[in-house]
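Engineer: dropping a prediction and its sequence here:
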Amino acid sequence: MAVDSKPRLGGWLLVPLAWLTFSLLSMILVLIVYGGSLFGTALRGASFSPPSSALLQWGAFLLTTILMLSYSAWIAWIFCKRSKRLPRHYIIWLLLNVILAFKAFLFSPVEDSVVVNSLLIALLAASLFVPYFKRSQRVKNTFIAP
């Protein structure tokens, strides 16, 4: 029987994993809600009647969500595999979340309080997890697999 010498995922590492899981679930929910408009007959007519610029923005949003969902799923995979590539990619993922929240803050037609909350949560997550992933000895000891 082989003994795994790497430390198990636990402790404070469960918090970034929970944040990643929550983000994955919320992106799936967004895809279901916005993707449903492609298949609903009443919503399809309303979705494709706006000007082409709105349709272009909707398509860009959908593409961005699909790309972030794919990247997030891959990060969750390497998180569970305890890959040494994870700390760098998790930091990149956090910064992408901040950039996307800032973009939504600038260009979104959604109510301001919702967008501001989203931006503040992304900034808080990045400000807590980036230093943790850069300096924590637990992270350095856990993510050592090739």
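Structural biologist: Arrived safely, thanks for sending.

Engineer: please count neighbours and contacts with C-alpha atoms only from this point.
Structural biologist: Noted.

Engineer: tell me how many other residues surround the closest residue to residue 104 other than its chain neighbours.
Structural biologist: Leaving aside its sequence neighbours, residue 104 sits nearest to residue 115 (Cα to Cα, 6 or more residues apart in numbering; 6.6 Å). Residue 115 has 20 neighbours, counted by other Cα atoms under 10 Å.

Engineer: residue 105 is in contact with residue 115, correct?
Structural biologist: Yes. Using Cα atoms under 8 Å, residue 115 is in contact with residue 105, at 5.4 Å.

Engineer: regarding the spatially most central residue of the chain, what is its secondary structure?
Structural biologist: Ranked by distance to the mean C-alpha position of the chain (Cα atoms, centre = their mean), the top residue is residue 23 at 4.8 Å. Following DSSP: H, G, I helix; E, B strand; the rest coil, we place residue 23 in the helix state.

Engineer: got the contact list for it?
Structural biologist: When contacts are counted by Cα atoms under 8 Å, 6 or more residues apart in numbering, residue 23 touches residue 72.

Engineer: second structure follows, compare the two:
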Amino acid sequence: MKTKTKLEPKGIGGWLLLPLSGLLLTLASLPSDLYGPLKKIIAECSASCDGCGGVALVPIGLILFSAFVMATFIVWLLSLSYRRSRRFPKWMKISLFACTVFGALIGLCEYMAMEHGLVPRKSPSVDLWTEPLTYALIWIPYFQWSRRVKNTFTQP
């Protein structure tokens, strides 16, 4: 009697391509995402006050440091996926959450700059953390329960 073997999806493909391409796009768009807030803080600081007494260094430093950490983390995460490491799904879920925190951090830095009068008052950029939060709510369950992820990133 022949038994049918159920073919399970395996390998990087299907829906798994979307979050991986999202990582690449996040890495590529990081400089342009940072350019706007940094340019705004620096321009307003130089136009509105003489040197700002170092007040602008706090949000600028936080933005640059968090961008460096995020870029390094994304490169490491992509290397895990390339090697099909068992650790990749767990760290991918963490990175989705970290993107939400990173966006909120940039929004906080913008708010700090507004509070110190470095930039004109306006509503903070809510989309910097709501978009990554939406992605996290979609992709974390995928990485938790997808057969393709389990078959691709687990070694028998």
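Structural biologist: Looks like it came in fine. Keep in mind that this is a model prediction, so the values were computed, not measured.

Engineer: got a TM-score for the two of them?
Structural biologist: Put the two chains on top of each other and the TM-score (TM-score structural alignment, normalised by the length of the first structure) is 0.75; 131 aligned residues with a Cα RMSD of 2.9 Å.

Engineer: related to what we said a few turns ago, list the contacts of the residue nearest to residue 104 of the first structure.
Structural biologist: Contacts of residue 115 of the first structure (Cα under 8 Å, 6+ apart): 101, 104, 105, 108.

Engineer: and residue 130 of the first structure, by the same measure?
Structural biologist: By Cα under 8 Å, 6+ apart, the neighbours of residue 130 of the first structure are 91, 94.

Engineer: what do we get in the second structure for it?
Structural biologist: Using TM-score structural alignment, the partner of residue 130 of the first structure in the second structure is residue 140.

Engineer: now that match: which helix or strand?
Structural biologist: For residue 140 of the second structure, the host element (DSSP states H and E) is helix 127-145.

Engineer: the residue nearest to the centre of the first structure maps to what in the second structure?
Structural biologist: By TM-score structural alignment, residue 23 of the first structure lines up with residue 26 in the second structure.

Engineer: give the next helix or strand downstream of whichever helix in the first structure runs longest.
Structural biologist: Taking DSSP state H as the criterion, the first structure has its longest helix at helix 52-81. Following helix 52-81 of the first structure in sequence order, the next helix or strand is helix 86-107 (DSSP H and E).

Engineer: got the contact list for that next one?
Structural biologist: 71-72, 75, 78-79, 112, 115-116, 118-119, 122-123, 125-126, 129-130, 133-134, 139, 143.

Engineer: rerun that using 7 Å as the cut-off
Structural biologist: 75, 78-79, 115-116, 118-119, 122-123, 126, 130, 133, 143 (Cα atoms under 7 Å, 6 or more residues apart in numbering).

Engineer: what about residue 83 of the second structure, how many neighbours?
Structural biologist: Neighbours of residue 83 of the second structure using other Cα under 10 Å come to 11.

Engineer: any idea how far the aligned residue in the first structure for it is from residue 46 of the first structure?
Structural biologist: Matched by TM-score structural alignment, residue 83 of the second structure corresponds to residue 81 in the first structure. In this view, residue 81 of the first structure and residue 46 of the first structure are 44 Å apart by Cα to Cα, to the nearest Å.

Engineer: again with residue 120 of the first structure
Structural biologist: 32 Å.

Engineer: same deal with residue 102 of the first structure?
Structural biologist: In terms of Cα to Cα, residue 102 of the first structure sits 28 Å off from residue 46 of the first structure.

Engineer: is there a neighbour count for residue 119 of the first structure? I'd like the number.
Structural biologist: Count around residue 119 of the first structure with other Cα under 10 Å applied: 21.

Engineer: to which residue of the second structure is it aligned?
Structural biologist: Residue pairing (TM-score structural alignment): residue 119 of the first structure is matched to residue 129 of the second structure.

Engineer: tell me the contacts of its match?
Structural biologist: With Cα under 7 Å, 6+ apart, residue 129 of the second structure has these contacts: 100, 101, 103, 104.
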